[in-house]
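In: Kindly generate the corresponding structure for this input.
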Amino acid sequence: MSYTKWFDAHAFKHKKIIDKLVESDYSKEEIVEYFDFDNMVEKELDFCPLYKDNKKCHNMEKLNCYTCACPNFRFNDDGLGTYNEFKILSTCDIDNGEEFAGKGVIHQDCSSCTVPHHKAYALKNFSLNWLEMMKNCKPK
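Out: Predicted structure coming up:
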């Protein structure tokens, strides 16, 4: 699956949950709290493929999934540039995490970064519109 297809599908799933919570008059804080990993595994199993195995994408005790995909992640399915004959497909705007190369491309490996998965980060960067929060992820 391309980054763009995943990104668009995730935006749709996020909006569906937000619409439900807004309709139920959840506050900003309650909405972010709803996206707590343990709650999401229980109530929103289809939001993330890892939920089916009760598996976290990042090794942290209090994982919050509100800003999944991270506002600092940059991607372009056609490439962001090249490095030593490798096409760079994704990178981190704050130079966190690692990169890995394979089959002529370089991807950002965010598995060691927990920045966007803290409740405080989600509250600081909060928008009901996930696409607004992630507007810089897909450089033009």
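
In: can we go C-alpha only for contacts and neighbour counts from here?
Out: Noted.

In: how about the strands in this structure?
Out: Counting by DSSP state E, the chain has strands at residues 73-75, 81-83, 86-88, 90-92, 98-102, 105-109.

In: most packed of those strands?
Out: Across these, averaging neighbours per residue (mean count of other CA atoms under 10 Å) puts strand 90-92 on top, at a mean of 22.

In: What is it packed up against?
Out: Using 3 or more CA pairs under 8 Å, 6 or more residues apart in numbering; DSSP states H and E, the elements in contact with strand 90-92 are strand 73-75, strand 105-109.

In: now the ones you listed as TSV including distance to residue 31?
Out: Formatted as TSV, the helices and strands packed on strand 90-92 follow (distance: least, CA to CA, whole Å):
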stretch	distance to residue 31
strand 73-75	23
strand 105-109	28
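
In: Would you do the same for the sequence below? I want to compare the two.
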Amino acid sequence: MPYKSWFDEHTSKHKKIVDKLLQKNFTTEEIIEYFDFENMVEMEKDFCPLYEKNKKCHDMKKLNCYLCACPNFRFNDNGIEKIDDKTKYSYCSINSKKGELGTYGDAIHQNCSGCDVPHVKKYVEDKFDIDWKKIMKECDLDE
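Out: This next block holds a predicted model:
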């Protein structure tokens, strides 16, 4: 699935959940807590395909899913640049030491599997906005 398709689909799913919580008068703190992995697996099974297997995307004790994608991730489905005979489609804007660029055939993509930065509650609190897409506004380099 292209990054943009995933991004737009996820924006819609995220907004639907947040709107539901706002209708119940959840506070910011309660919304962030609601997005804890253990709760999301139980209450929002369709939010993430890993929930079906009760599997976390990152090996960490306390994982928060509010920032399912990272505000530091940058992508362009048409390619960002050519490196030798390969095309780079994504990267980390802060060059996190926990992430890496991976080569997959003739494509280069950011591999965030070792990075837990956006899933730490304190980070979510610092970046929080009720509108997930506002937090992620710099991710899509084609917009």
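
In: Looking at the helices and strands packed on strand 90-92 of the first structure, which is nearest to residue 116 of the first structure?
Out: Closest approach to residue 116 of the first structure among those (CA to CA): strand 73-75, 10.1 Å.

In: how far out from the middle of the chain is that closest one?
Out: 10 Å (CA atoms, centre = their mean, to the nearest Å).

In: Once aligned, what mean separation remains between the lengthiest helix in the second structure and the first structure?
Out: Determined from DSSP state H, the single longest helix within the second structure is helix 3-23. Comparison of helix 3-23 of the second structure with the first structure after fitting gives an average deviation of 0.3 Å (mean CA distance after the TM-score superposition for the first structure).

In: Going by neighbour count, list what's buried in that helix.
Out: Neighbour counts over helix 3-23 of the second structure (16 or more other CA atoms under 10 Å) mark 3, 7, 10, 14, 18, 21 as buried.

In: I'd like those residues laid out as JSON lines, including distance to residue 77 of the second structure.
Out: Shown next, in JSON lines, are the buried residues of helix 3-23 of the second structure (distance: CA to CA, whole Å):
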{"residue": "3", "distance to residue 77 of the second structure": "6"}
{"residue": "7", "distance to residue 77 of the second structure": "11"}
{"residue": "10", "distance to residue 77 of the second structure": "16"}
{"residue": "14", "distance to residue 77 of the second structure": "22"}
{"residue": "18", "distance to residue 77 of the second structure": "27"}
{"residue": "21", "distance to residue 77 of the second structure": "32"}
